[in-house]
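*Asks:* okay, structure incoming, though there's no sequence with it:
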């Protein structure tokens, strides 16, 4: 029997009992929609983590000061930790796996332009910070060497800060005030988006570190004027990150004169490694949830098998008549198998639309990242059809093995 003819007969059989057909498909609909929604959330979270990893820059290590528990550890006493610009210079010189470093200081300060003002993170650093973070300028220019060494009053604005202070007007060449100190805007950074901690990376201002230490942050603390809040170090390759971390640890322990019995007064963080671990955990949880949701497909498949067995019993005379007029056993088997697959396919398509709708609606309301790949959509419908083949095979085979004489006698 041609496939087209089998499809027409299958559709006619399903239309004859619309309510029963819909209730039979319900398990498939719930299963497919659950799988689609869970995979959409998991894929969206993974893509967001991948994007955040890219915003960090490749092979970047962050060195931050950490309170050091000293000889009076039992009394809960700690020694203050300090990182200095000279530590960054030493890493540049003595750690061959590191190709660039950038010391930085930062604080939340009020920034003013004419009648507009906002509180923003002001980061004092060097021009090497931006190649390390792979953060290009959308327009303007970076700090010059003279501006870095002489404390030039120049600033680079993040995209969000530029929007808040200048709106639609051109910021480059304009003047802003930070703690009453005037700064010329020399460039606007390209958009970075949010970080892994959910922080808006574009709501920021960069100034030369010498300017920050002399005119803004260092004025209140003459003793620690050369200290920095953190140091970024870029390794030459992904494979050299761990070795660079060990070499930096050894060098800084030596420079800080830390005894063997004492812990480090600094901490080295590999942001990309943390984000990748989060990526793996998100993927595992996503597929686990999708697997749990997939149980609904099995339940739906069992329901289809039961209904198809009932259908075989109800249509015994029809089966006997078909065989009597020349239908082969494989034609009968194919016909019932087509009905089971059609039930699952239609249920899969409805579940696909429902799952996509739920995923995007929930993502929009809750602010969750959602992504539906064509492969996952095809896979969901294909899985539903496979369930139809698997659970429809036994009823179809049973129908094909009916004796025509016995079947024609049935009521």
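*Replies:* That came in fine, so what should we check first? All values reported here derive from a predicted model rather than from experimental measurement.

*Asks:* okay, CA-based contacts and neighbour counts for the rest of this
*Replies:* OK.

*Asks:* now residue 312, nearest residue through space, not along the chain?
*Replies:* Of all residues not flanking residue 312 in the chain, residue 399 sits nearest, at 5.9 Å (Cα to Cα, 6 or more residues apart in numbering).

*Asks:* tell me how far that neighbour lies from residue 385.
*Replies:* Residue 399 sits 20 Å away from residue 385, going by Cα to Cα, to the nearest Å.

*Asks:* before we go on, here's another structure to hold up against the first:
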């Protein structure tokens, strides 16, 4: 096999960081280009599936105890990273048995250690020049690449530029997510008894899904950061369903949302407190669109022939609720690094043939999972 060139990676999220870390472990040079001027301060939790935890422990060369302490949303407080209280022990979570709740920011911090990351690189243009790709970054020097991996997510500028006909599929759901800091006393009294050692509390009222998640539980009595989700299928002529809203309009919250959540005050705590009318207006709330996409295999292989690969949400995005975005991006990264180590870059399009069936299944199952999550037959209130 010929010596491999430097691999350039667009995007410093979980997928890009994992890919760079895997390549580094294999002695393959990689450089990450991230549009943010400094590490993003992601302060929320994500659920990692058992296979993902197993892969991360190998990639990081880290023991279970250290990983849990550094990455679990409740790790600083001696917690076990359990999603639901009945889901077992910390060892269960990290050895392939149950999901594990990780702090996104701390996980990315662990992954980026010792990596070559170029911050503040906002991609302006990409074009082919002979056997190379020319990357133009705003107010930065041009970069020439013979092999580029795009991990920049569901809003990938590369995909939009090179595959303009590939459009996101907007699903008919109304979803809002808010975040709040809960003081120690309130959490102990109202929230902790219901969580029972877990980190996610989920229930329903009719077709409305209500979820409260712990994002970060610090040491001692510093309080707890939570997020909450209010979600239901879009009803006929639903004014809260805005499938054509612009990205920057995610924080524009209609009064109709507050009117709907006011009906939750008849419920018990902690739902009642999380959706309290006075408190909720002071929170940072975002209107989420449930969307997915799967780029046709022929289009992906055509780009691969030009030395460009799309992985993670750039190639196959599932909806935020019911999807496995972070898990899938990490799996893509691990598999791609192994493919490159084994086969080089000559026929890297074969990587897609290996993964594509799984991507199709993930998108299909995520849509089915959304339906099940909002099923009236599962209502518990």
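*Replies:* That came through, no problem. This structure is a prediction, so every number in the text was calculated from the model and none was measured.

*Asks:* can you calculate the TM-score here?
*Replies:* The TM-score (TM-score structural alignment, normalised by the length of structure 2) is 0.23; 151 aligned residues with a Cα RMSD of 6.9 Å.

*Asks:* on that earlier part again, neighbour count: residue 399 and residue 385 of structure 1, which is higher?
*Replies:* Applying other Cα atoms under 10 Å to residue 399 of structure 1 and residue 385 shows that residue 399 carries more neighbours, namely 28 against 22.

*Asks:* tell me which element that one falls in.
*Replies:* According to DSSP states H and E, residue 399 of structure 1 maps onto helix 374-400.

*Asks:* in that helix, what counts as buried?
*Replies:* The neighbour-count check on helix 374-400 of structure 1 (16 or more other Cα atoms under 10 Å) flags 376-377, 380-381, 383-400 as buried.

*Asks:* in the helix or strand just after that helix, what's buried?
*Replies:* Sequence order places helix 404-409 as the next helix or strand after helix 374-400 of structure 1, per DSSP H and E. Residues of helix 404-409 of structure 1 classed as buried: 404, 407, 408 (neighbour count, 16+ other Cα under 10 Å).

*Asks:* now tell me what touches helix 404-409 of structure 1 from outside.
*Replies:* Around helix 404-409 of structure 1, the neighbours that count as contacts under Cα atoms under 8 Å, 6 or more residues apart in numbering are 316, 317, 318, 319, 320, 321, 323, 324.

*Asks:* where along the stretch 151-300 of structure 1 do the strands fall?
*Replies:* Residue ranges of the strands in the stretch 151-300 of structure 1, as given by DSSP state E, counting those that start in this stretch, are 154-157, 175-178, 181-189, 204-208, 227-228, 230-235, 266-269.

*Asks:* out of the ones you listed, flag the one nearest residue 297 of structure 1.
*Replies:* For the strands of the stretch 151-300 of structure 1, proximity to residue 297 of structure 1 was assessed by Cα to Cα; strand 266-269 is nearest, at 43.6 Å.

*Asks:* mind listing what's buried in that closest one?
*Replies:* For strand 266-269 of structure 1, the neighbour count (16+ other Cα under 10 Å) marks 266, 268 as buried.

*Asks:* the residue nearest to residue 312 of structure 1 contacts residue 331, doesn't it?
*Replies:* No. Distance between residue 399 of structure 1 and residue 331: 10.3 Å, which falls outside the contact criterion (Cα atoms under 8 Å).

*Asks:* need the three-state assignment for residue 357 of structure 2.
*Replies:* Judged by DSSP: H, G, I helix; E, B strand; the rest coil, the three-state class of residue 357 of structure 2 is helix.

*Asks:* can you tell me how far it is from residue 339 of structure 2?
*Replies:* Distance, residue 357 of structure 2 to residue 339 of structure 2, by Cα to Cα: 17 Å.

*Asks:* which of those two has more neighbours?
*Replies:* Neighbours per residue, other Cα under 10 Å: of residue 357 of structure 2 and residue 339, the larger number sits with residue 339, 17 against 11.

*Asks:* so which helix or strand takes in the more buried one?
*Replies:* Applying DSSP H and E, one finds residue 339 of structure 2 within helix 325-343.

*Asks:* for that helix, packing partners?
*Replies:* Applying 3 or more Cα pairs under 8 Å, 6 or more residues apart in numbering; DSSP states H and E, one finds that helix 325-343 of structure 2 contacts helix 14-25, strand 45-48, helix 50-60, helix 350-373.

*Asks:* buried ones in the longest one?
*Replies:* Spelled out, it's helix 350-373 of structure 2. Result for helix 350-373 of structure 2 [16+ other Cα under 10 Å]: buried residues 351-352, 356, 359, 362-363, 365-367, 369-371, 373.

*Asks:* just checking, what packs against that helix?
*Replies:* So helix 350-373 of structure 2, by 3+ Cα pairs under 8 Å, 6+ apart, packs with strand 291-294, helix 297-304, strand 316-317, helix 325-343.

*Asks:* go again with 10 Å.
*Replies:* strand 200-205, strand 224-233, strand 291-294, helix 297-304, strand 308-310, strand 316-317, helix 325-343 (3 or more Cα pairs under 10 Å, 6 or more residues apart in numbering; DSSP states H and E).

*Asks:* to residue 145 of structure 2, which of the ones you listed lies closest?
*Replies:* Nearest of these to residue 145 of structure 2, taken as Cα to Cα: strand 308-310 at 9.3 Å.

*Asks:* packing partners for the closest one?
*Replies:* Looks like strand 308-310 of structure 2 contacts strand 7-10, strand 148-150, helix 157-162, helix 297-304, helix 350-373 (3+ Cα pairs under 10 Å, 6+ apart).

*Asks:* and residue 90 of structure 1, what does it touch?
*Replies:* Taking Cα atoms under 10 Å, 6 or more residues apart in numbering, we find residue 90 of structure 1 in contact with 101, 248, 251, 252, 255.
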